[in-house]
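Build me a model:
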Amino acid sequence: MEKTKTSNTLKLILFCALLGAVSGAVLWIFLRIIHFGTELLWDRLPGMIDAPVWYPVAVCTLGGAIIGVFRKHFGDYPQPMNVVIGTVKKTGTYPYRKIVVLLIAAALPLIFGSSVGPEAGMIGVIVALGCWVNENLKFAKENANLYSKVGMAVSLSVLFYSPLFGFFSAVENEDEPTTNENEKPDRNSKLLVYGIAIVSSLGSMTLCNHYFGKVSEGFPSFEGVQPNRWDLAMMIVYLISGVLLGLFFEKSEIWMEKLSKIIPPVLSEILAGLILGCVVTYLPVVQFSGESQMAILMTDYAEYAPLAMIGIAFLKILITNMCIHMGLKGGHFFPVIFSAVCLGYGISLLTFPLDAAHATFAAAITTAATLSVSLRKPLAVTCLLFLCFPVQMGVWIFLAAILSNQVTRSKKHEKKA
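Model (predicted):
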């Protein structure tokens, strides 16, 4: 019995290592397609045709129409991470026969400039890939839930260049322990599997980047700063501001979800594209997930008026939720990080004009507070923010995440009472 259990565990580890490697390559190909599509549509083509000022309106509206028709015929994809995981828990699989549909559905909003991130679509693709390999190899189908967590861990690790974030996201979404120890791995085996799959996927992505070219620079990194007494005195202001932005994200989610139920399919996507195009015509910084815009922001933030920066933060949140709920779907982590950094910069410019050190500290605290409202996992938030903030700021980021989490948790308990 013990020998059989050990053999199954070894097979599982080998299988997940292979799944991680394949997933890393698939993610590289996906990001390469996105890079090519956006460069062609938003950089090369406008120069070739001497694009008029209304070019973004036309492209975003056309993109909305294409996405709307595609979703009407092929299904409501991509789906959020919790829906993907929930589907696997309920049915034991994910519709892998639609993997091409999942890839196209994930790619179209990103190429047409939607204000969303890539993680939502790619988690569904990687989970579907794991389910397809699993069922076709006839290997341990009872581990489908585990493969969905592996897919989530791999996708988040690669897309965010943060293995710790991917690992803790999977761990914090663990199922209850099974009563049949011969069918499913124990907790220690699961942790090992997550780690091996993540390392394997990052290795595969690194090899693809080395031999075929890097597909994404990720978020730019802030320089390390040492907060002084004025920064610490302002910390409560940054915390409150970040929490308010996080609560605005949740509230605008509700608004946009209600609006999406009123407007019929296809028309909803067209309207979202039209609004997005009109906004980005005058504020291009609101477009896309926020990675490249962050690099520009870090060097040119002093050129923006403080109140304009704060306004952009809330507008970006609103546009992102509009895109997600009205059909131009994707993830929200990248846009929320960008919005929170804008908010921190704006408040810093009001109090410490043209001081990069103060601005970086403000951005770190507001971002940690904002993400904690929705994630409610201080450790995962801290690991995620190592994506762009230095490790030496981890203590302050973790403290901000804990405090914000406690405040919002208390507020929810009061509502329930």
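
CA only for contacts and neighbour counts going forward, please
Fine.

And the contacts of the helix or strand containing residue 57?
With secondary structure defined by DSSP states H and E, residue 57 is part of helix 55-74. Outside helix 55-74, the residues that touch it by Cα atoms under 8 Å, 6 or more residues apart in numbering are 46, 77, 101, 105, 108-109, 112-114, 265-278, 280-281, 327-328.

out of the residues you listed, which are buried?
Buried members of the contacts of helix 55-74, scored by 16 or more other Cα atoms under 10 Å, are 77, 101, 105, 108-109, 112-114, 265-278, 280-281, 327-328.

helix or strand right after the helix holding residue 57?
Note on helix 55-74: by DSSP H and E, the next helix or strand toward the C-terminus is helix 81-91.

so what does that following helix touch, helix or strand wise?
helix 119-137, helix 144-159 (3 or more Cα pairs under 8 Å, 6 or more residues apart in numbering; DSSP states H and E).

buried stuff in the first one?
Neighbour-count burial for helix 119-137, with 16+ other Cα under 10 Å as criterion, is recorded at 119-132, 134.

now the helices: where do they sit in the stretch 251-400 of the chain?
Under the criterion DSSP state H, counting those that start in this stretch, helices of the stretch 251-400 of the chain are mapped to 267-282, 291-300, 306-325, 333-351, 356-375, 378-385, 394-416.

So for residue 188, which of those helices sits nearest?
Closest of these to residue 188 is helix 378-385, at 19.4 Å (criterion: Cα to Cα).

before we go on, could you also do this sequence so I can check it against the first one:
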Amino acid sequence: MKRVALVGYGFLLSTIIGVIAAVFLILEGFTSELVWSSNNRLLESVLVIIGSFILYYLLKRWPDLPKTSQDSMRELKLNKTIDYHDVFFNLLITLVILSFGAGVGPEAALLSAIISLSIWQADKLRYLYFQYDELKKLPLHETLKRLFNPFKFQQKYVGANAPKIPSVIKQKRILYPVFIVNGILAFGLLIRQTDQPSFIIKLGQSNWQLVDIWILPVLMVVGIIFGELCKLFYKVFHMWIRKNNLPLALKVGLGAIVIILISYLAPDLLFSGQHSLNLLISGWSHKSVGFLISMGIIKLLFLDWCLNFNWRGGHIFPITFAAMIEGFAMAQMLPNFDRLFVVAIIATTIMSELISPVVAGIFIMLFFPLKLTPIIILVAILMYLKNKIGFKKKSVTKHG
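Reported below is the predicted structural model:
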């Protein structure tokens, strides 16, 4: 009976986590539409200014938010647990940032929230496991009150108290992935039922030929140079920010000013870019090389500006969008080659350079036809080896 109770409780909690993630994205779409649907640039500018005041107030109250997944993982490694009591404030601040047009993605705060809530789920399950006999003696309403109290009646992980029975350990290893899948299913079902737009857009078909493979290293070199220049700029810009130590109010205000400028000059670059990829095969398909290169660079600059001026969020979607733009620009310059073949190589290389080859490989594959999967994997592997060799050289130089 105890095992049944734990499994059922785990399924319920993982469903709640999936629903929270879906509701966050649904709210983000609704509030963004509310702010930007008037087609009145002056009104939208006023709303962004109001949004900056709201953000400033929230950041004054919770200066360590919003958290990213890296922040949560760092906290978990350091403390063996996570303080999940601020998870909804984390999502609230991110909701404000995303709704008012910042050029960042939802994935950082969303992954951070999922990590925190997963620790919460584990603590709740651990409480049920260790207190099961006591809970059985309580009236049903009192038992339910304890199990469904969101911030009380948890049990933190303590290595000395962890079950050592092999069968229990085996069950945990099986059940946790099952709970994760259940949460993903709950998330996907709610997203589908509410007709949310998909961020995955297939960019078309490819007819690349093996004879074209010779251009792969050339395109990778171009992508690497572009990525290295971006990293150099980011490094200099970050040093300038740290050196000047600007007050919070000024940083938030400067972020708002650039959002307003982008809304006038290049409104398609607002937000993360996750729903703008269709532009590359529709409205921007006949744009000039210069236009596309400029849009990709501006998107990356806009992202870094937002991240450094406290309009923080995820960087995967914006970098994906910018890398794709640069890929289509290069494809325009090489009309004799398969367009998506060129785009896939450039986009995977730039993303590998700016994020990681693993993320780039997995993410880029979602948007391209199956025929290009081997090329994307090959580029990701080559970039992984390049980074590994580069890291070893730096270590030798440092200790030599």
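
Would you convert the helices of the stretch 251-400 of the first structure into a markdown table that also reports distance to residue 87 of the first structure?
As requested, those are arranged in a markdown table below (distance: least, Cα to Cα, whole Å):
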| stretch | distance to residue 87 of the first structure |
| --- | --- |
| helix 267-282 | 25 |
| helix 291-300 | 30 |
| helix 306-325 | 19 |
| helix 333-351 | 22 |
| helix 356-375 | 20 |
| helix 378-385 | 23 |
| helix 394-416 | 27 |
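
do you know which of the ones you listed lies nearest residue 10 of the first structure?
Each of the helices of the stretch 251-400 of the first structure was checked against residue 10 of the first structure via Cα to Cα, and the shortest separation belongs to helix 378-385, namely 28.4 Å.

what angle do the closest one and helix 356-375 make?
Note on geometry: by axes from the mean of the first three to the mean of the last three Cα atoms, to 10 degrees, helix 378-385 of the first structure and helix 356-375 are set 130 degrees apart in direction.

what packs against helix 378-385 of the first structure?
helix 163-171, helix 356-375, helix 394-416.

same thing but 10 Å
Using 3 or more Cα pairs under 10 Å, 6 or more residues apart in numbering; DSSP states H and E as the contact test, the elements touching helix 378-385 of the first structure are helix 163-171, helix 333-351, helix 356-375, helix 394-416.

outside of the longest one, which residues touch it?
This points to helix 394-416 of the first structure. The set of residues external to helix 394-416 of the first structure that reach it, using Cα atoms under 10 Å, 6 or more residues apart in numbering, is 227, 232, 235-236, 238-240, 242-243, 246-247, 361, 364-383, 385-386, 389, 391.

Return a selection command, for use in ChimeraX, containing the buried ones of those residues.
The buried residues among the contacts of helix 394-416 of the first structure can be selected in ChimeraX (16+ other Cα under 10 Å) with this line:
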select :227,235,238,239,240,242,243,246,247,361,364,365,366,367,368,369,370,371,372,373,374,375,376,377,378,379,380,381,382,383,385,386,389
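
how about CSV for the helices and strands packed on helix 378-385 of the first structure, with distance to residue 302 of the first structure added?
Formatted as CSV, the entries for those read as follows, by distance: least, Cα to Cα, whole Å:
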stretch, distance to residue 302 of the first structure
helix 163-171, 31
helix 333-351, 8
helix 356-375, 9
helix 394-416, 24
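
who wins for proximity to residue 258 of the first structure among these?
helix 356-375 (19.1 Å).

Determine which residue lies closest to the centroid of the first structure.
Against the mean C-alpha coordinate of the first structure, by Cα atoms, centre = their mean, the closest residue is residue 333 at 3.7 Å.
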